[in-house]
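Participant: Below is the structure, and that's it, no one-letter string:
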């Protein structure tokens, strides 16, 4: 079997830059990348100093973020002509690394997640702006469902009654978060009034729904200290849930990979997205997010999809901060 040469410094930087472009709660970017001793792979570590404990006490969002970074690494590896063989949690739950990628084999180009998705990594942004009322085509919805299934996660596009139920739960959770001084202080901690390499810049906050139908997160406090414009959002948002059968760290990592695979594919097709995260942060509202008709399931994320502005890019940590040097 053919074995690829050791990763070069340029290869490692390209991989780390792609991984670092993944979405994360409050743009906390809680990951580190470490070359394997043979320089034919990459370890993905959790940077626990960048956890968001009030909003994410069990580390679920942290692992979803790491999973999204992991998928970007897989896409970037394919761009380099390498196949990524992934092991999740090789040392068990809670241990480092969270994943290891073996990149020693050449790419099997029959796998549809290489060059077509790589350019979308840099173009993918959260869009917290109003979307149009244009429906996502059924064929694209089917492709997004398949993309999530390929990562072991179920994506469900919600019908009207499901959308209204999820919006009500998100509004309830947003109100509870607003009343929690610890959570609100943590959110403000990640708000950036000046240029930075992490956190949420004011330019990325987006708008608030003038008619209060779509409960966007109030990043700047309640009431807002820095107001964002109120605009009319879509009458009935197009929402999807990402669910798993179990609720362990491996399931969270798979959810992150599914999220990024779906989001990159959506970006390729001009579809915008943002995450409505509030309801999954409160145990009671998270449990009620699930559709009882679907049986036991764990909702990991709510995704808002639609057509509209692409969103503003959030800052990224420099590669030197996320990529460990090769071992001597």
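Facilitator: Yes, it's here. Since the structure is predicted, the reported quantities are computational estimates derived from the model, not experimental observations.
Participant: From now on I want contacts and neighbour counts done on CA atoms only, so please keep to that.
Facilitator: Will do.
Participant: Let me see the ranges of the strands in the stretch 201-328 of the chain.
Facilitator: Secondary structure of the stretch 201-328 of the chain (DSSP state E, counting those that start in this stretch): strands at 208-209, 230-231, 238-244, 272-275, 298-306.
Participant: Which of those strands sits closest to residue 158?
Facilitator: In terms of CA to CA, the element of the strands of the stretch 201-328 of the chain nearest to residue 158 is strand 238-244, at 5.7 Å.
Participant: which residues sit against that closest one?
Facilitator: 135, 152-158, 163, 251, 255, 259, 297-306 (CA atoms under 8 Å, 6 or more residues apart in numbering).
Participant: From these, list just the buried residues.
Facilitator: Applying 16 or more other CA atoms under 10 Å to these, the neighbour count classes 152-158, 163, 251, 255, 259, 297-306 as buried.
Participant: sorry, back to before: could you dump the strands of the stretch 201-328 of the chain into TSV and include distance to residue 95?
Facilitator: Putting the strands of the stretch 201-328 of the chain into TSV (distance: least, CA to CA, whole Å) gives the following:
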stretch	distance to residue 95
strand 208-209	40
strand 230-231	44
strand 238-244	22
strand 272-275	28
strand 298-306	22
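Participant: now for these, which one comes closest to residue 199?
Facilitator: strand 272-275 (15.7 Å).
Participant: for comparison:
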């Protein structure tokens, strides 16, 4: 059985996963009898207006689950995750058995150095296409988690950018979604510098003065000192992640695929930014998919390119999210 320190280190790595508005909607419970680490949803951190079905919540928790698997492999442990093991307990998203020895995912440990280095970048990237080798590596990362990757064609990219622009305008007029945003953003130096959750003002990035890259404005009309504005790329590199079905298990798999892609990109020197603007509106989400592909449901859009890494954002201490039983 792993000792307490090892479990704490695994959970510490899990908590730096990305989640919508950095709400960190997870908690963990380690069952010493059986050496099982449970990943549980914290529905008090859900967003009723922006994520009523908890799809984004599951995706964020799936990303944390992938970090558990990587951290366990780094510690020399085999991790055996079971998704949604108890239908009577919807908060129990995964149960991960931990044991000594290498697991079947021996390729996970090399991803571990990217866990602390990966940060969402809300800055403009270079107007530069991804190389064929980069695209192949990112697509392979998604496919390893049973999720379908899709780099949009020219016409599809134009449609996506139009839908995301539409979503940005809608959000500015939706009071419920603006309340969700206000709850999880930290404006003001004293609040931002000490925040252990949410998006602090130093991670907002500049305002978009020009360009078509998707960029959510976390300031939401609030003044932010020294923020400035700049032009973003006109032809961003986007990667869609989707599945044939639209169930909680698919969302969890998408979260794991997203995190594998993000860690792979980080190791390859790429900057990344998950974006879900258009996916948060049911009518727009239906239009996001490419009808010529096998992706029936798109769960996440990733903006990936050559540019500055984003700043670190706070995380809750392990003692607040981990319980030993």
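Facilitator: Sure thing, it's come through. Note that this is a predicted model, so its numbers are computed, not measured.
Participant: where does the TM-score land?
Facilitator: Overlay of the two chains. TM-score (TM-score structural alignment, normalised by the length of the second structure): 0.94; 319 aligned residues with a CA RMSD of 1.5 Å.
Participant: Neighbours of residue 59 of the first structure, how many?
Facilitator: 18 (other CA atoms under 10 Å).
Participant: ok, the alignment partner in the second structure of it to residue 178 of the second structure distance?
Facilitator: With the correspondence set by TM-score structural alignment, residue 59 of the first structure lines up against residue 54 in the second structure. Separation of residue 54 of the second structure from residue 178 of the second structure (CA to CA, to the nearest Å) stands at 17 Å.
Participant: And for residue 117 of the second structure?
Facilitator: Taking CA to CA, one finds residue 117 of the second structure at 30 Å from residue 178 of the second structure.
Participant: Likewise for residue 21 of the second structure?
Facilitator: For residue 21 of the second structure relative to residue 178 of the second structure (CA to CA), the value is 12 Å.
Participant: What segments of the stretch 51-200 of the second structure are helices?
Facilitator: Counting by DSSP state H, counting those that start in this stretch, the stretch 51-200 of the second structure has helices at residues 55-74, 132-143, 154-173, 175-183, 189-194.
Participant: Please identify the most buried of those.
Facilitator: helix 55-74 (a mean of 27; mean count of other CA atoms under 10 Å).
Participant: And it, how far out from the chain middle?
Facilitator: Distance of helix 55-74 of the second structure from the chain centroid (CA atoms, centre = their mean, to the nearest Å) equals 9 Å.
Participant: and residue 282 of the second structure, how many residues sit next to it?
Facilitator: Residues near residue 282 of the second structure, counting by other CA under 10 Å, number 9.
Participant: scratch that, residue 320 of the first structure
Facilitator: Counted with other CA under 10 Å, residue 320 of the first structure comes out at 11.
Participant: Distance-wise, check it relative to residue 16 of the first structure.
Facilitator: To residue 16 of the first structure, residue 320 of the first structure is 9 Å away according to CA to CA.
Participant: Translate residue 102 of the second structure into the numbering of the first structure.
Facilitator: Using TM-score structural alignment, residue 102 of the second structure lines up with residue 107 in the first structure.
Participant: Its match contacts residue 83, correct?
Facilitator: Yes. Counting by CA atoms under 8 Å, residue 107 of the first structure does reach residue 83; the two are 4.1 Å apart.
Participant: The two - which one has more neighbours?
Facilitator: Neighbour count, other CA under 10 Å: between residue 107 of the first structure and residue 83, residue 83 has more, with 24 against 18.
Participant: what do we get in the second structure for that one?
Facilitator: So, by TM-score structural alignment, residue 83 of the first structure is matched to residue 78.
Participant: Let me see the contact set for that match.
Facilitator: 72, 97, 98, 99, 100, 101, 102, 103, 104.
Participant: Now render these as CSV, adding distance to residue 134 of the second structure.
Facilitator: Shown next, in CSV, are the contacts of residue 78 of the second structure (distance: CA to CA, whole Å):
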residue, distance to residue 134 of the second structure
72, 26
97, 33
98, 33
99, 34
100, 34
101, 32
102, 28
103, 27
104, 25
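Participant: Tell me the one of these nearest residue 192 of the second structure?
Facilitator: residue 72 (31.5 Å).
Participant: I'd assumed residue 10 was in contact with the closest one.
Facilitator: Yes. Assessed by CA under 8 Å, residue 72 of the second structure is found in contact with residue 10 at 6.3 Å.
Participant: Return the distance of the match of residue 102 of the second structure relative to residue 76 of the first structure.
Facilitator: The gap separating residue 107 of the first structure from residue 76 of the first structure is 11 Å, by CA to CA.
Participant: chain center to stretch 121-137 of the first structure: distance?
Facilitator: Its chain's average C-alpha position is 14 Å from that of stretch 121-137 of the first structure, according to CA atoms, centre = their mean.
Participant: Brilliant, that's me finished.
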